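# test case, fold it:
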Amino acid sequence: MSSRSVAYEVPLWIDREGAPRVYRVCNLGDEPIRGLRATLLGPGHLEPVHVPVLTSGGDVSLTVVGPDLERGSVAVLRWFRPDGTEYLWRFSF
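Prediction:
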């Protein structure tokens, strides 16, 4: 007999109103996320982001710079839940 846990729903939502230069990451979950970091894969440069704690309802802006920011880049977000479990989530633009 095995135990099954319920899948963890990613609590983040991306506001693309400022795209392609600015993306707002919003925590829509019920718990704070810790150690949020973002990296960029592909053309462009992502200004460094490290948020020690992003509270429920909080947000942070990601700023991307570069000459060619059309489709082809992917941002990877990394964070920890309060229990210490690490998560990665990516979005493209």
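# going forward, measure contacts between C-alpha atoms and count neighbours the same way
OK.
# gap between the residue nearest the centre of the chain and Arg4?
Among the residues of the chain, the one closest to the centroid is Leu77, at 3.7 Å (C-alpha atoms, centre = their mean). Separation of Leu77 from Arg4 (C-alpha to C-alpha, to the nearest Å): 26 Å.
# hmm, Pro43 is touching Gly66, no?
Yes - under the criterion of C-alpha atoms under 8 Å, Pro43 makes contact with Gly66 at 7.2 Å.
# the more surrounded of those two?
Neighbour totals were compared for Pro43 and Gly66, and Pro43 leads with 17 against 11 (other C-alpha atoms under 10 Å).
# could you also give me the structure for this second sequence? I'd like to compare it with the first:
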Amino acid sequence: MTDVPLAYPVPWLFIRDHAPTYGLKNASLETLRHVWVAVIGSGSVPDHTPMVVAPGETVWVPIEGDDLAWDSFLNVRWRREDGSEYLWRAAF
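Prediction:
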């Protein structure tokens, strides 16, 4: 049997309780770099520079749009400490 690497768990906790501002909490034990947020659909997010999010830190992102749950998705892109890049999509 070959060694198969374990799946990498998504490090984000998506906080929807304060809409229209949404939180992304880094629930991992590593610093996430080059974090970039975009909205696919009718919603929009203000322009921003890539962020660095420390373990346990929450970043708050204002997202505009009517009925985001109907036609929009949040895309989060980041790099781990080893430089590998990931993309995660969440529904509102």
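# right, and the helix or strand after the lengthiest strand in the second structure?
In the second structure, taking DSSP state E as the definition, the longest strand is strand 32-40. Using DSSP states H and E, the helix or strand that follows strand 32-40 of the second structure in sequence is strand 51-53.
# contact partners of that next one?
Asn26, Thr31, Leu32, Arg33, His34, Val35, Trp36, Val59 (C-alpha atoms under 8 Å, 6 or more residues apart in numbering).
# the first one pairs with which position in the first structure?
Okay, so that is Asn26 of the second structure. For Asn26 of the second structure, the aligned position in the first structure is Asn27, judged by TM-score structural alignment.
# how about its match: what's its closest non-neighbour residue?
What sits nearest to Asn27 of the first structure in space, not counting adjacent residues and going by C-alpha to C-alpha, 6 or more residues apart in numbering, is Leu12, at 4.8 Å.
# contacting residues for the match of Asn26 of the second structure?
So Asn27 of the first structure contacts Pro11, Leu12, Trp13, Ile33, Leu54, Thr55, Ser56, Gly57, Gly58, Asp59 (C-alpha under 8 Å, 6+ apart).
# need these in CSV with neighbour count, can you?
CSV is the format used below for the contacts of Asn27 of the first structure (neighbours: other C-alpha atoms under 10 Å):
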residue, neighbour count
Pro11, 15
Leu12, 18
Trp13, 13
Ile33, 26
Leu54, 19
Thr55, 16
Ser56, 16
Gly57, 14
Gly58, 14
Asp59, 18
